[in-house]
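S.K.: only the shape, not the letters, is given here:
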């Protein structure tokens, strides 16, 4: 599926309300990828093996992303010293749109860019935001489509569970 079609399907799912569903438990290997970070370096998912990773797909035009990002940053700051990280993958075709968003909603975790939605397609992202919790062994364990207030409580519970394992 090309990037434009992917974005149209994604937008339609948001408009029609199909984007927000409860977390789903999964157990499948997290597909490895390498993306350019906000700092200009390439980051590879495989290099985070041994940590619990919250992989979050977001876009500048996504209202729920604006609500969720500061809460994710709080979780990152609280658990980063225990072996937890957030990798936030922006899907905007224009990086400047992401930069404007981040100027108004600053975060301290790594931001990655997927302007052609290759990694988003690899992870079958169906809604913005989409969040995948990955355990220390590189297995995707939980997936959240969309965001509603209160999801951060689920995130924290899952982070704690995966850190204990």
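M.R.: Yes, it's here. The shown structure was predicted, so the numbers you read here are calculated from the model rather than taken from an experiment.
S.K.: contacts, neighbours, all on C-alpha from now
M.R.: OK.
S.K.: do you know how far residue 105 is from residue 24?
M.R.: 27 Å (C-alpha to C-alpha, to the nearest Å).
S.K.: looking at these two, which one has more neighbours?
M.R.: residue 105 (14 against 11; other C-alpha atoms under 10 Å).
S.K.: which residues touch the most centrally placed residue in the chain?
M.R.: With distances taken as C-alpha atoms, centre = their mean, residue 56 lies nearest the centre of the chain, 0.4 Å away. Taking C-alpha atoms under 8 Å, 6 or more residues apart in numbering as the criterion, residue 56 is in contact with 86, 87, 88, 89, 129, 130, 131, 132.
S.K.: same question, residue 111
M.R.: When contacts are counted by C-alpha under 8 Å, 6+ apart, residue 111 is found next to 37, 38, 87, 88, 89, 90.
S.K.: ok, second structure coming up, stack it against the first:
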């Protein structure tokens, strides 16, 4: 029991916090492409940890996909990290085949542990310089405008990048 507590404490101590640089290698996406944060430098990155059985996660995913589509991959890269088994992930991959965001499988929650995830959904927003901007636990529709505002702020730069245009700030309805 004591060794479990020590292991959990060491994971919590090593998890990136606001201002830290998170682990670079995230895994392979649905197209078997390696995703490394260092290769996404210069973009805002949103990583969310999720599962298909998680109702708030199912509500969050279409919102993040809409954000990905509006912002475009040249400015924002959204990554959904699924923590379920192979069968559930394969099913969700087929269901979300039209999504433009990256989907990563983390069945043993190794990546989730590195990020200090202890509940889902768990979102990590990363600045263009590769450091953690914020960490959000849970999901509610009231968060959507705040997330959009934060993405807009993170996308702005000294080069005058246009913010994300969001005409309808309400959350899309879950179609599952």
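M.R.: Thanks, I have the structure now. This one's a predicted model, so the numbers in the text were calculated from it and none came from an experiment.
S.K.: and the TM-score between them?
M.R.: The TM-score (TM-score structural alignment, normalised by the length of structure 1) is 0.78; 143 aligned residues with a C-alpha RMSD of 2.1 Å.
S.K.: any idea whether the aligned residue in structure 2 for the residue nearest to the centre of structure 1 is helix, strand or coil?
M.R.: Alignment note: residue 56 of structure 1 maps to residue 48 in structure 2; criterion TM-score structural alignment. The three-state label given to residue 48 of structure 2 by DSSP: H, G, I helix; E, B strand; the rest coil is strand.
S.K.: do you know how far residue 48 of structure 2 is from residue 84 of structure 2?
M.R.: Per C-alpha to C-alpha, residue 48 of structure 2 is found 14 Å from residue 84 of structure 2.
S.K.: and in structure 2, which of the contacts of residue 111 of structure 1 remain?
M.R.: Retained in structure 2 by both residues aligned by TM-score structural alignment, their matches' C-alpha atoms under 8 Å are the following of those: 37, 38, 87, 88, 89, 90.
S.K.: which one of those residues is nearest to residue 163 of structure 1?
M.R.: Nearest to residue 163 of structure 1 among these: residue 87, at 16.4 Å, using C-alpha to C-alpha.
S.K.: state the number of residues packed around that closest one.
M.R.: Using other C-alpha under 10 Å as the criterion, residue 87 of structure 1 is surrounded by 21 other residues.
S.K.: residue range for whichever strand or helix holds it in structure 2?
M.R.: Element membership of residue 87 of structure 1, judged by DSSP states H and E, is strand 84-90. Using TM-score structural alignment, strand 84-90 of structure 1 lines up with residues 76-82 of structure 2.
S.K.: ranges for the strands of structure 1?
M.R.: Counting by DSSP state E, one finds strands in structure 1 at the ranges 21-29, 34-37, 42-44, 52-58, 84-90, 111-113, 130-134, 139-145.
S.K.: pull out the buried positions in the first one.
M.R.: Residues of strand 21-29 of structure 1 classed as buried by neighbour count (16 or more other C-alpha atoms under 10 Å): residue 23.
S.K.: likewise for the fourth one?
M.R.: Neighbour-count burial for strand 52-58 of structure 1 flags 52, 53, 54, 55, 56, 57, 58 (criterion: 16+ other C-alpha under 10 Å).
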